[in-house]
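1. A predicted structure for the sequence below; I have some questions about it.
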Amino acid sequence: MSSIAGAFPVLKDVFGFDGFRGRQEEVVARVLDGRSTLAVMPTGAGKSLTYQLPAVMREGTCVVISPLIALMHDQLRSARANGIRAATLTSADADWRETQEAFRAGALDLLYVAPERASQPAFREFLSSAPLSLFAIDEAHCVSEWGHDFRPDYRLLRGMLDAFPQVPRLALTATADKQTRADVMAQLGIPEDGLVLAGFDRPNIRYAIRHRDNPVRQLTSLMAGEPGPGIVYAQTRRKVEELAEKLAAATGRSVRPYHAGLDPEVRAANQAAFVASEEMVIVATVAFGMGIDKPDVRFVAHVGVPKSIEGYYQETGRAGRDGDPSQAVMFWGAGDFATARQRLAEVDEARRNSERARLDALAGLVETAECRRAVLLRHFGEHPPASCGNCDNCLEQPGVTDVTELARKLLSAVYRTGQSFGMGHVQKVLTGNEDERVRQRGHDRLSVFGIVEGDEARLLQPLSRALQARGDLVATEHGGLALGGSARAILKGESSVEIVIPPKRQRGRRSDATPNPVGDPLFEVLRALRKELAEEAQVPPYVIFHDSTLREMAAARPASLGDLGRLPGIGAKKLSAYGERFLEAIARN
């Protein structure tokens, strides 16, 4: 059995790194010792290395269960670029016979399969034909009914795992609260002492949450400060198409749509173009993302609230996987929460309370005047500092005001007008606007007519949004507002209400995410060479080298293969394949 000491030469030779990051070493050591593990590690922390390195060192093949074909093929490219013997066995692979023969011959370090295949008895028999080194279950939160991405086929994996009791299990996820972690470990047969919790913080991501008023203008401003690749999440297919078209026209950038309703060939082409690009923006539904391991996404924007705080964390985590500065921006409206709360009625009763708690946590994140990162990390059970210095609230502390009395006026007006009118009508009643509809309904004779004016009137809309986010105001079937949640407690004076004072409209803030922060012309030369090599090899540029490796090259200006091989991120296979070309470029410049 290999020890962790023997892992360091392999780490350098195959992956080009002198040492491990974060909790990687602990996870790898457990796997090499044959101990089953659940590793919860933030996106970008190098989860794939924790099974790829043992796969190279241990005898037999590591079977990787992964939820999406696109994700498998992306990881396959990266593994092969490092000289790892890897293959996928999916419905999209024409070479499945060759893959099966290679497995039986012991010629594979990694074999990627989907949970639907892995849970079949026939596949279990196939695995018996050659030695196995490890089972790696990627996106392991999909195992749990409590998780936000539950996949029933993941719950059928236990039979396969138990058929090979001597093979260790490594479950990996970036997103799992305490309840989900316990469920994953129970379902996959991982002992209680098998948890490695590496934390959830992504310090390179700058979080910002703003009210949505004009999404095309707001996104155009964001894109003006972010020239690199970006993902925009919208809630419907129609909105995806509309935003992609308008953003392309407004910015002149390459912007493409992605959703399940597109022709499969178009969808695949748009995804491939995005993965290969260094500046494209893709507008998508949440159908897009889990299958993308693109490290150089510079921003993720939400036009509308995601389904849960776990979904938000996972989706924003697609930004900045390479460790460079990135942004996560959400543009939200009160209607988003109204729709989300209506959807709760469709959720299975056993899950409804946990889903409601997740939505309440998301509302708390949206409405907070505190550090966004601290609120996010506390949700996952961490104890972060009070300020991160890299979110909108830390960079520009918002004001908070007590609006309990105004909330009572607003809720009273909603109640007295019959709990069937939208905010526009209620606002007219409160501010004394005698339009025809108000008079027709007799609402100009109510005690709440005209009781709000001046500065209070300007706070009605943000207060309405806050109350809807919290569920104290809920949407009716016909688009009106009704009392919900703690509304009656507020009316009785038993509960107070504070809201964040809306900031003045701002231009998009740059995140200092330029890949060339010191303006070194050699870096641009190396980047152009990387693009050329990527096109020749028909792989995305980041598979050749990350920007961080190019910056190291530009700064160190190595003159020999030995000097180049000492830089981080350059393993033996890549040094052999690309080293001479990069040395020539450096020598010429």
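-> Yes, it's here.

2. switch to C-alpha atoms for all contacts and neighbour counts from now on
-> Fine.

3. Around D348, how many other residues sit close by?
-> 10 (other C-alpha atoms under 10 Å).

4. Can you tell me how far it is from R210?
-> 32 Å (C-alpha to C-alpha, to the nearest Å).

5. Name the residue most distant from the centre of the protein?
-> Here the centre of the chain is the reference, and by C-alpha atoms, centre = their mean the most remote residue is R445, at 51.0 Å.

6. Which stretches in the stretch 151-300 of the chain count as helices?
-> 158-162, 178-188, 215-224, 237-251, 264-276 (DSSP state H, counting those that start in this stretch).

7. Use this one as the comparison:
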Amino acid sequence: MYKDIDLLERLQHFFGFDRFKGQQEAAIKNVLGGDNTFVLMPTGGGKSLIYQLPALIMEGTAIVISPLIALMKNQVDSIRGMNAEDNVAHFLNSSLSKAAIAQVKEDVLAGKTKLLYVAPESLTKEENIEFLKQIRISFYAIDEAHCISEWGHDFRPEYRRIKPIVEEIGKSPIVALTATATAKVQHDIQKNLGILDAQVFKASFNRENLYYEVRPKVKTVNQIIRFIKQNEGKSGIIYCLSRKKVEELAENLQVNGIKALAYHAGMDANTRSTNQDKFLMEEVDVIVATIAFGMGIDKPDVRFVIHYDIPKSLEGYYQETGRAGRDGGEGKCITFYAYKDIQKLEKFMHGKPVAEQEIGKQLLLDTVSYAETAICRRIILLHYFGEKYEQENCGNCDNCLNPKEQIEAQEEIVIALKAILEVNEKYKGDHIANILIGNKTAAIKSFKHYTLESFGTGADHDERFWNAVFRQSMVAGLINKDIENYGLLKVTPEGHAYLANPVSFMLVRNHDYEEEAESEGGAPSGGSSGDPQLFSMLKDLRKRIAKRHNLPPFVIFQDPSLSDMSIQYPINIEELQNIQGVGQGKARRYGKDFVELIKQYVEDNDIERPEDLVVRTVANKSKMKVFIIQSIDRKISFEDIAESKGIEVSEVISEVEAIVNSGTKLNIDYYINDVLDEDHQEEIFDYFREAKSDSVQEALDELGEDEYSEDDIRLMRVKFFSDMGN
């Protein structure tokens, strides 16, 4: 029936995209063919399009079962934003008044609504079941399908009731979608929904644009404030384990001039909803939330996700970090890790059934393994989801960009295992560390453990080192911790085998991050716009229009669309429809103000509009200059620019000086921040404010050649000219 439809034409018409991502097209054809479909794609992989596009094409109404009211509203706003009519999508849940529910039902019965979002709780209400029996259902889409499984990280019992209710309403094809599922969870979902025959579309879990980094918890709040200030104006989410910490951290950020709000399950529904809306509407930049509470956020331009506390499982971690960079742009995932957090999580397990403790213990061990690993973080993460990452270096995580030092620790592992056995596996790690160091604590004196053979055999290392030995031996499976008995260390069969036949064991040397925490190097930068001034004006306009419509700004146009506008300069609705992510409906609905602003801007600045991509003000410059400007836009280091062109860094600086001197504004802060601290930057900048000439030598004489290099002065002079002159 739908075989002859031009899917690309429909995709362009409804959503403004000119191509499908990954397996989207194949999955959509499967849905249009009336078959059961199972979609396993990471956050940002474009899952929602797989049911949204067929719903808009097919006869009848698609029923979308979604667990979060906030997420439903988000999705409905988004679809309405792409269509000329509001009644194309509705949601049915407890937040609606009786009058609103009546209106929704009227639109659905009249055949105007293509997508109806319902919460699983609403689906079970008798009056809703009777209502849904009256309509033609194109298919059922079950979003966040991992909620069905007890092995999933977000189990919801009401999801178990979906299958019998769907059968009562009337059978239609089922589309199950999730962003995170191990093989066990996947089977559980298909079995419970009765769709073991479903065609499975599984995308790679690798999100290339996400940068992963784990930092030790050293002056964590200071590090977070510094990081946010360096990423000013960008949207971010910070996760904490406790509500108390959420409140404290949000307050801390506010005091430091950061627009941040708290969000956790203990707040009243109204405050929580208001805070979330302020985040979506870009009235605040940062939301601080509890890990336990699902944010339900479909915001594409979250630029960083920070974990103040490490999550309980890698599945949870993957889901939460996956909220960054959903538009394919920059996404920095920074996690703060201290082993005592793991101990805290272990304590929470006491009193739970043994089986649950066992699952929890295994999940925590995987998390520790991820946090402490010296190999590529992507390899560990993808392996967890049953996927093999072929490269050894992803170039986009802290371990690949700054490899940790490894040392041979075969001898130390043997010493540690012998000490555990010598005390008959009846003591915890800190006590055994004190034995090895030769530290006569009160406990060691009372048990006369200073008489042991192991006493003092590890005196050339400190307690921190031995704790790292125990943890990494645990990750390697040589020892385990008996949670039932206060965390006593036990040697596993693998550990006994190791003692009988020791082999090389590379131990990751713990960094001392006190100093290193000051630098934020490593994370790659996100996309850029062609004309920064126009891009900024378009963002302001978007914010005003969003406020007028009471919608989040990204529903109007996403950042990549504004970026494309600032390169292509469209001055009428037809041209606007050629912009990335702008379909016909969107262009007609919101485009008028945008094309008028761009037209005026083009006239005011005497801009020659490009047919393709042009870097503004350098259309007639040499290829080298164009290359450098584009590289700086992408925040590539000067060393990398120099290497790719086979020149010296000082030559790159000369080219940059020439570009800035000709009147082009360049933002090289990202590079300056890597080579000079704030105080030194300020000192040079202030010098040029008062200086009589722009001579580099005079600046060096005044400021001191032992303090600064010639390149430091030249870079700051470029910044000064660009900021003050252009």
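-> Yep, it's here. Being a predicted model, the structure only gives us computed values, none of them experimental.

8. mean shift between whichever helix in structure 1 runs longest and structure 2?
-> Across structure 1, the helix with the greatest residue count (assigned by DSSP state H) is helix 349-367. Superposed on structure 2, helix 349-367 of structure 1 shows a mean distance of 4.0 Å to its aligned residues (mean C-alpha distance after the TM-score superposition for structure 1).

9. What residues sit buried inside that helix?
-> For helix 349-367 of structure 1, burial by neighbour count (16 or more other C-alpha atoms under 10 Å) applies to 355-356, 358-367.

10. closest one to F150 of structure 1 among the helices of the stretch 151-300 of structure 1?
-> Each of those was scored for nearness to F150 of structure 1 using C-alpha to C-alpha, and the closest is helix 178-188 (10.4 Å).

11. still on that earlier bit, next, format the buried residues of helix 349-367 of structure 1 as CSV and append distance to A182 of structure 1.
-> Below are the buried residues of helix 349-367 of structure 1 laid out as CSV (distance: C-alpha to C-alpha, whole Å):
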residue, distance to A182 of structure 1
E355, 17
R356, 20
R358, 17
L359, 21
D360, 22
A361, 20
L362, 22
A363, 25
G364, 25
L365, 25
V366, 28
E367, 30
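
12. Check the residues you listed and tell me the two furthest apart.
-> E355 and E367 (18.4 Å).

13. count of residues packed around the alignment partner in structure 1 of K599 of structure 2?
-> Mapped onto structure 1 by TM-score structural alignment, K599 of structure 2 lines up with A587. A count of nearby residues for A587 of structure 1, using other C-alpha under 10 Å, gives 10.

14. Can you give me every residue that contacts A587 of structure 1?
-> Residues near A587 of structure 1 by C-alpha atoms under 8 Å, 6 or more residues apart in numbering: A559.

15. same thing with P191 of structure 1?
-> Here P191 of structure 1 is in contact with 36-37, 185 (C-alpha under 8 Å, 6+ apart).

16. which among those residues gets closest to E524 of structure 1?
-> Nearest member of the contacts of P191 of structure 1 to E524 of structure 1, counting by C-alpha to C-alpha, is T37, at 41.9 Å.

17. so that closest one makes contact with V27?
-> Yes. Here T37 of structure 1 reaches V27: they are 7.4 Å apart, a contact under C-alpha atoms under 8 Å.

18. Which helix in structure 2 has the most residues?
-> Structure 2, longest helix under DSSP H: helix 584-604.

19. Can you work out which other helices and strands pack against the next helix-or-strand element following it?
-> Per DSSP states H and E, the first helix or strand lying C-terminal to helix 584-604 of structure 2 is helix 623-633. Packing partners of helix 623-633 of structure 2 (3 or more C-alpha pairs under 8 Å, 6 or more residues apart in numbering; DSSP states H and E): helix 649-661.

20. Just tell me the aligned range of the following helix or strand past the helix it packs on in structure 1.
-> The helix or strand immediately downstream of helix 649-661 of structure 2 is helix 669-675, counting by DSSP H and E. The aligned range for helix 669-675 of structure 2 in structure 1 is empty, by TM-score structural alignment.

21. starting at the chain centroid, how far to helix 669-675 of structure 2?
-> Chain-centre distance of helix 669-675 of structure 2: 24 Å, with C-alpha atoms, centre = their mean, to the nearest Å.

22. Now check G194 of structure 2 against structure 1: what is it aligned to?
-> In structure 1, G194 of structure 2 lands on G189 (TM-score structural alignment).

23. ok, how many other residues are close to that match?
-> By other C-alpha under 10 Å, neighbour count at G189 of structure 1 equals 16.

24. A386 of structure 1 now?
-> Residues near A386 of structure 1, counting by other C-alpha under 10 Å: 13.

25. distance of it from A350 of structure 1?
-> From A386 of structure 1 to A350 of structure 1 the distance is 35 Å (C-alpha to C-alpha).

26. Helix, strand, or coil at the aligned partner of F449 of structure 1 in structure 2?
-> Under the alignment (TM-score structural alignment), F449 of structure 1 maps onto F455 of structure 2. Under the three-state scheme (DSSP: H, G, I helix; E, B strand; the rest coil), F455 of structure 2 adopts coil.

27. One more: A555 of structure 1?
-> Once three-state DSSP is applied, A555 of structure 1 turns out helix.

28. which residue packs closest to V469 of structure 2, ignoring adjacent ones?
-> I413 (6.8 Å; C-alpha to C-alpha, 6 or more residues apart in numbering).

29. list the helices and strands the strand or helix carrying that neighbour packs on?
-> Per DSSP H and E: I413 of structure 2 is located in helix 410-422. Applying 3+ C-alpha pairs under 8 Å, 6+ apart, one finds that helix 410-422 of structure 2 contacts helix 429-437, helix 463-475, strand 488-491, helix 493-500.

30. The first one: average distance to aligned residues in structure 1?
-> Superposed on structure 1, helix 429-437 of structure 2 shows a mean distance to its aligned partners of 4.2 Å (mean C-alpha distance after the TM-score superposition for structure 1).

31. which residues touch the next helix-or-strand element following that helix?
-> Once helix 429-437 of structure 2 ends, the next helix or strand along the chain (criterion: DSSP H and E) is helix 442-446. Residues outside helix 442-446 of structure 2 that contact it (C-alpha under 8 Å, 6+ apart): 431, 434-435, 450.

32. Check the gap between L344 of structure 1 and F200 of structure 1 for me.
-> 27 Å.
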